[in-house]
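Chemist: Coordinates only, no sequence provided:
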């Protein structure tokens, strides 16, 4: 059993009925975190009360103050442990070993960050299920800067839906950025790789997590991803463009849908076109008017602080 001290950090906003399932799955783990910190952005539902019921330390913040990077950095600095584990409110730990497996990655002193495998929820449609199977394969691997040529921008891939960070490494690279539209996890992974740290993908540490996005939701999400890559262009300079990985994804998706849901192929084709257009528009967002950027963005409050 791991002897590494760790805390869980969960940002929340109207987490809904599934939130209790997450907290129940945490209680079933065979390792115990020092703290479960819930940073709640003025939820209108019973999220904060449910968290307190399960012994979580609830920290309320103003909804307008939430930022994907700054809020997580606040959580990391709040707790005095070796490793911080970030979860999103919509995941469920797959078995009692999930936390132990991801914490065990840090027995290698060169590992700065680790993330687990995401399996599709039971209600996942084929498009959402494929996204998890493509991005989270069944075999673990350790990524270093030496893998950059082989993996390209995929070397920086990590997800704060279920990811852990060594606080010393996080501090060395300057922590999470204080104002990003999203992809604060990619930002830190890239910084760690460039600083010589390893990023561990642990396929044995598993959670259930998936989305059944609409075409418009995917457009807006990829617009925001484009904004991130346009503003943090140093990542593409160091690791390569995202377009090649996107092509491999489309080919894989069509093969999967041909075998598991042919009726979803037209939607997938339209969705991929919209993702491509959204990403390209996001890369060029600086020439777009603010009102249009707010319209196309999934993270509208971000634009209140960025002009």
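Modeler: The structure has been received and is ready for your questions. All values derive from a computational prediction rather than experimental measurement.

Chemist: Every contact and neighbour count from this point should use C-alpha atoms.
Modeler: Noted.

Chemist: Just give me the neighbour total for residue 275.
Modeler: 24 (other Cα atoms under 10 Å).

Chemist: Which residue, other than its chain neighbours, is closest to it?
Modeler: Distances taken as Cα to Cα, 6 or more residues apart in numbering place residue 219 nearest to residue 275, at 4.8 Å, with adjacent residues excluded.

Chemist: secondary structure element for that neighbour?
Modeler: Using DSSP states H and E, residue 219 falls within helix 215-231.

Chemist: Okay, one more to line up with it:
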């Protein structure tokens, strides 16, 4: 697709100075013209000083005010109103080459596509099971066809005209991207995955952080999707996925000859299962009171 005007890129940041330089360096190397906007959430690690030295537009998000949907809505409203697409990139997502942006926005060649997301690959220092999860979720995209829904805002782009008819929800703290893309799919729009638009992005979570993440995602899931009694049961929602993941981790351990995974998997997947289950129950309870 031909692009004459700079493409607005919204980068959300919070204490990511360790990654900001390499991420901005790679964004500035893109084969298409860019207009970079950084929405910094009260960073205290020197990010503000660093950003002042770069050719980017900085927007402050005051401490204690960050709500994902509100920031996304604000960003789309504030960047170039003539731009048909807005690109989003987390500050710790580093494009692997100068074609990341072109590969991403070319997903809009299909006029029925409302949102596009790209491939995320683990960083070299990523721990094995977290790296496996990242590759399973993204990779060549083959696994996504078996899931109810898949999307990630971390490296993505949306069609402005669709957002104008349906802004992001501002009453949820997790999975606002899943919620928005699920709702537009129900309206007849498509989501495109671009595996050749690649970034490095991964986290080495502590068990507490991993629990918190899945608690938040489980809570959001309960409100986003419709659930039958069977689908939300302990067996279907929690125990069967746990057993399947531990089994797949064992296969991965044998394939990679990393037997330490055999010991790590039951605990990690147990934390994941309990966090997601507790979050789901909290979200479902809130849904029933509405």
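Modeler: Nice, I can see it. Note that the structure is predicted; figures quoted are calculated from it, not measured.

Chemist: What residues in structure 2 pair up with the helix holding residue 219 of structure 1?
Modeler: Alignment of helix 215-231 of structure 1 against structure 2: residues 207-223, by TM-score structural alignment.

Chemist: Average offset of that stretch relative to structure 1?
Modeler: Once fitted to structure 1, stretch 207-223 of structure 2 is off its aligned match by 1.4 Å on average (mean Cα distance after the TM-score superposition for structure 1).

Chemist: Buried by neighbour count: which residues of that stretch qualify?
Modeler: Using 16 or more other Cα atoms under 10 Å as the test for burial, stretch 207-223 of structure 2 gives 210-223.

Chemist: residues touching residue 131 of structure 2, list them.
Modeler: 121, 122, 123, 202 (Cα atoms under 8 Å, 6 or more residues apart in numbering).

Chemist: thinking again about what came up before, what's the separation between the residue nearest to residue 275 of structure 1 and residue 226 of structure 1?
Modeler: 10 Å (Cα to Cα, to the nearest Å).

Chemist: Between the two, which contacts overlap?
Modeler: 278, 279.

Chemist: residues near residue 268 of structure 2, how many?
Modeler: 19.

Chemist: three-state assignment of it?
Modeler: Following DSSP: H, G, I helix; E, B strand; the rest coil, residue 268 of structure 2 is assigned to helix.

Chemist: Can you find the partner of it in structure 1?
Modeler: So residue 268 of structure 2 corresponds to residue 271, using TM-score structural alignment.

Chemist: what does residue 186 of structure 2 give?
Modeler: In structure 1, residue 186 of structure 2 lines up with residue 194, judged by TM-score structural alignment.

Chemist: again, but for residue 129 of structure 2
Modeler: Under TM-score structural alignment, residue 129 of structure 2 pairs with residue 127 in structure 1.

Chemist: so how far is residue 1 of structure 1 from that match?
Modeler: Residue 127 of structure 1 sits 37 Å away from residue 1 of structure 1 when distances are taken as Cα to Cα.

Chemist: Neighbour count: these two, which is higher?
Modeler: The residue with more neighbours, out of residue 127 of structure 1 and residue 1, is residue 127; 23 against 9, by other Cα under 10 Å.

Chemist: I figured the more buried one was touching residue 268, is that so?
Modeler: Yes. When contacts are counted by Cα atoms under 8 Å, residue 127 of structure 1 is listed as touching residue 268 (7.0 Å).
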